[in-house]
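Peer 1: I would like to see how this sequence folds:
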Amino acid sequence: MQLYKSFLKQLIRNYMIGSSAAVLVVGGVLMVTTLDIPFEEGARLMIILAISFMVMIASELTIFLRHLRPIHAGFDEDNIDLEVLEKAYLSVHRMPRMAVYRIFGPHLLGLSLPAIVLTVWMMEQGKLNFPPFYIWLACLGAILLASCHAMIEFFLTIAAIRPLIKEIRRQALSRYGVDFSLEGHVFMAIRTKFLLSTMLIGTFPLFLFSLAVQIRLEGLSQIIAQQYWGWAGFILLLGVGFAYVGAWLLTQDLQRPIRQLYRAMNEIKEGRLIQTSNLYSDEFSNLIAGFNMMVRGLQVREERNRKLLDSYFAALAAALDARDPYTAGHSLRVAEYSVLIGRLAGLSEKEVDILHKTALLHDIGKIGVRDNILLKEGKLTAEEFDQVKAHPAQGENILLQIEPADAMAPYLEGVRSHHERYDGAGYPDGLKGKEIPLFGRIIAVADAYDAMTSDRPYRSGMKSVDALNILEAGRGTQWDPDYAGMFVKYMKTEKKVISIR
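Peer 2: Okay, the predicted model is just below:
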């Protein structure tokens, strides 16, 4: 609550300084030094200004307290929950924009309307004597001063709310384990903020001077005044145009590197660790350089993680194959054949990499098969064969235990389905045709070829050409006709197997 009180004092102090400077100093001095009126009328104008100022304060304070209500609730230790904190968090972020609304709402109207009414009344009573069009000039001046005040208040409020944002986030994280974030929501676009601010900075002196001169020229002849405004109007238009072009160029220069970084961050979000071009010679150059340094660090970490993951998969496959000296290297060879088929089928490099890892682990479920069954040299009984047939589902269950779960998700279907048959007579689910997952259909061809060409305790491996003929004969029944066909065709024509590396 102490932080909130400090924030409130800072807002009030900033507001009072800005209001006093804009209304009493700039507005009052401008009227007294520009208007050629007697001292008594000047004093009456200052009284009108003071009364209008008090009305403005009262009306604006009412709206200000309403804007503060959800923020105050967020710092009430006796009545605070996550929803209250979230409302306070969003309300704090809205405070700069709300400050602008207050100044152009109750601030401007609360000052202008009473001033107009009192001035007109005094003019009717004969206590003020100047042309009525001065009132319109005063209204234009009030809008101009309100714009200047709103800009100052906006940026001062941005600085004032930062400690509150930090504290509310800390409270939500410590109390409820929730870290508040706007998730990219923009309350005030940087284009709008800089364009309006720079336009106001460039044109404020021009308009202020024009209003003062208009009042001073009232005492001159109409012809001289018309000649002056023919020239001054052109200068004013030229100044406004220059201010707009300058503001637009500055805004574009600020937005360009921001958009570039935003696009680069989206690429990283999609998993593409790319660096972005450093085309700047100001502080944005340091920002781009730091971003690229971060990306290089991520690239090194990504490469290290990839190598660790590859080693992890290879180690699991080697550990499995080590149980049976007659099948040593089986998983590695099946992975090579699977990658070959995947590339012949035109799979992307990302898909080929997932296929490679899936093939390395396709028999991981055999860890759960007893040695007296897995290493048996004779024919298996029906009960023993049923236990062997359970290894695809058991492999899927093993991978499901690895955290994080989403990291293993791409490999589950291939591991479970690599013993499905294209005609639906396979296991464990009896899937048929294209119902069988893609990787399962590919690994089934590679697994069968290596099993037929490898030596076993109870038989010698058959020749490659014989195994290929069996695959050819089983196209469309046991194996996917497309993948079996392209593998057979390649092996018969090339007489070699391409390594995955």
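Peer 1: CA atoms for contacts and neighbours, from now on please.
Peer 2: Noted.
Peer 1: which residues touch stretch 230-246?
Peer 2: The contact list for stretch 230-246, computed with CA atoms under 8 Å, 6 or more residues apart in numbering, reads 195, 198-199, 202-203, 206-207.
Peer 1: another one to check against the first:
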Amino acid sequence: MMIYRTFISRLMLNYFIGSITAVAGVGGLMIFTTLKISTQEYLWLVFVLAISLCSMVSLEWTVFRIHIKPIRMAFHQDIYDYPQLQKIYLRLHQLPSLAIKRILGPHLFGLSVPAVILTLWLIYSGRLHFPPKYVIVAILGAVIVAAMHAMIEFFLTSYAIRPVLEEVQRMSSHRFGRELSLGGQVLISIKQKFRWGAFLIGAFPLLLYGLAVQLQIGNFQGSGEEYWKWAGYILIVALGFAFFGAWLLTRDVEIPIQHLYERMAEVKEGNLNAQATDMFSDEFSKLVSGFNHMLSGIKVQSNLNNQLIESYFATLAAALDARDPYTAGHSLRVADYAVQIGLLAGLPVEKVDALRKSALLHDIGKIGTRDSVLLKDGRLTDEEFEQIKQHPVMGESILRQIEPADAMAPFLSGVRSHHERFDGKGYPDQLKGEDIPLFGRIIAVADAFDAMTSNRPYRKGLDADRAIQILEEGRGTQWDPYYAGLFVEEYRKRKNRDEYAG
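Peer 2: Sure thing, here's the model as predicted:
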């Protein structure tokens, strides 16, 4: 509650100082130092200014209460709804922009409209004796002063909301256990802030001086025509310079921010080599250095995580192979063969890596098979073979228990489907042709080749040439013709090279 009171007091103080400086200070200085009028006329202008200020304050206070109402609720009522607190958080961030709209809206028109009406009435009633065209100059001056006031109010409000934002964040953490965030939403860009801020800072004194000189000369025509033509050229050039300078300043700030934003987007996509280029000599150099240092730390941690994951997969495969001395190293060899096929097929690096991990774990379901069946010397009975045929389903079930669930998702299809046949006579789902998942079709070739060339208690392994011949004969029936063909063709190319080299 104290934070809210302090916040409101600070906003009111900022507004009071800004209004007094803009309206009474700048506006009063222009009126009372440039107009040559009587004391009675000055009193009438004070009267007009007082009435206009009352109109401005009453209208703007009404709008301000509407703007601040959602924030007031957070400190005067219990909030039991997280989305409602999120809206309050958003409104706090909107206050600086709303301050601009308030000052260029009810503030400006609440002051200008009654001032113009009263001043024209006093002129035409004979109480003020200066040209009505001066009212146009006054309106232009009011717009310029209001624009500067709005800019100052924007930045002061941006500072004032920070303690309140922190307090609302604490409320959210305490009541809902959740962080409040804009989610990357940009309410007003740095480009706009810098461009218009720098332009107004450069243009404000120039325009104000031009209006003051206009009031002092007091003539739009006649002897001052040549002067004003010259002054107009100077004014256009000066304003052009102010705008161009603002554009250069904005661009100088925008380029490094955009550069860092692009690098962060690359990191988000998984590219941990997206280091920012150190091409800035101001404080952005520190940001670039900090970003690159952070990225290096993330890369080190990522490498450690990858090593742990690799060790995890290799350990699971080794644990499985260790149950049967005759199949020791089977999972590693199948993974190597599967990677060869994936590379020959031109699969992306990420896909090949997932294929290798799926191949490492393709027989993980055999952990649930009884030793009396898995380690049996001699051929299996039909019942025992039916038990063995359950290992793809059991392997998928085991991997589904690992959290997070999406971490294992890419490997499940290869584990379940590596015993499917291209002609639909495989197991466990009797899938046919390209209905068999990609990893299943590739691992089936790799698994079959290693199984045929490995020794078993009940038979000696085939030589590689004979196994390759069987693979070729089974293309399109037992194995995918494309991937089996790639493996067969590569084996024969290597054999020919070795024979030629020998």
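Peer 1: drop anything exposed from the contacts of stretch 230-246 of the first structure.
Peer 2: Buried members of the contacts of stretch 230-246 of the first structure, counted by 16 or more other CA atoms under 10 Å: 195, 198-199, 202-203, 206-207.
Peer 1: next, the residue lying farthest from the centre of the first structure: secondary structure please.
Peer 2: The C-alpha centroid of the first structure is most remote from G126, which lies 63.7 Å away (CA atoms, centre = their mean). Recorded secondary structure, G126 of the first structure: coil (DSSP: H, G, I helix; E, B strand; the rest coil).
Peer 1: buried ones in stretch 82-90 of the second structure?
Peer 2: Using 16+ other CA under 10 Å as the test for burial, stretch 82-90 of the second structure gives 82, 85-86, 88-90.
Peer 1: which residues touch it?
Peer 2: 70-71, 74, 79, 165, 168, 172, 176, 180-182.
Peer 1: pull the number of nearby residues for I236 of the second structure.
Peer 2: Residues contacting I236 of the second structure under the criterion other CA atoms under 10 Å number 11.
Peer 1: how near is it to F243 of the second structure?
Peer 2: Applying CA to CA, to the nearest Å, the value for I236 of the second structure to F243 of the second structure is 10 Å.
Peer 1: which of the three states applies to the spatially most central residue of the second structure?
Peer 2: Centroid check for the second structure by CA atoms, centre = their mean gives G184 as the closest residue, at 5.2 Å. Three-state call for G184 of the second structure (three-state DSSP): coil.
Peer 1: measure the mean distance from the longest helix seen in the first structure to the second structure post-superposition.
Peer 2: Among the segments of the first structure that qualify as a helix by DSSP state H, the longest is helix 222-269. Superposing on the second structure places helix 222-269 of the first structure at an average distance of 1.1 Å from its equivalents, by mean CA distance after the TM-score superposition for the first structure.
Peer 1: so after that helix, what's the next helix or strand?
Peer 2: Using DSSP states H and E, the helix or strand that directly follows helix 222-269 of the first structure along the chain is helix 283-321.
Peer 1: which neighbouring elements make contact with that following helix?
Peer 2: helix 330-344, helix 349-360 (3 or more CA pairs under 8 Å, 6 or more residues apart in numbering; DSSP states H and E).
Peer 1: winner for burial among the ones you listed?
Peer 2: Among those, ranked by average contacts under mean count of other CA atoms under 10 Å, first place goes to helix 330-344 (a mean of 23).
Peer 1: closest to L49 of the first structure among the contacts of stretch 230-246 of the first structure?
Peer 2: For the contacts of stretch 230-246 of the first structure, the closest approach to L49 of the first structure (CA to CA) belongs to F207, at 21.1 Å.
Peer 1: counterpart of that closest one in the second structure?
Peer 2: Applying TM-score structural alignment, one finds that F207 of the first structure aligns to L207 in the second structure.
Peer 1: shouldn't its match be within a helix?
Peer 2: Yes: per three-state DSSP, L207 of the second structure lies within a helix segment.
Peer 1: what would the contacts of stretch 230-246 of the first structure look like in CSV with secondary structure and distance to K495 of the first structure?
Peer 2: Listed next are the contacts of stretch 230-246 of the first structure as CSV, based on DSSP: H, G, I helix; E, B strand; the rest coil; distance: CA to CA, whole Å:
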residue, secondary structure, distance to K495 of the first structure
L195, helix, 69
T198, helix, 73
M199, helix, 75
G202, helix, 78
T203, helix, 81
L206, helix, 85
F207, helix, 86
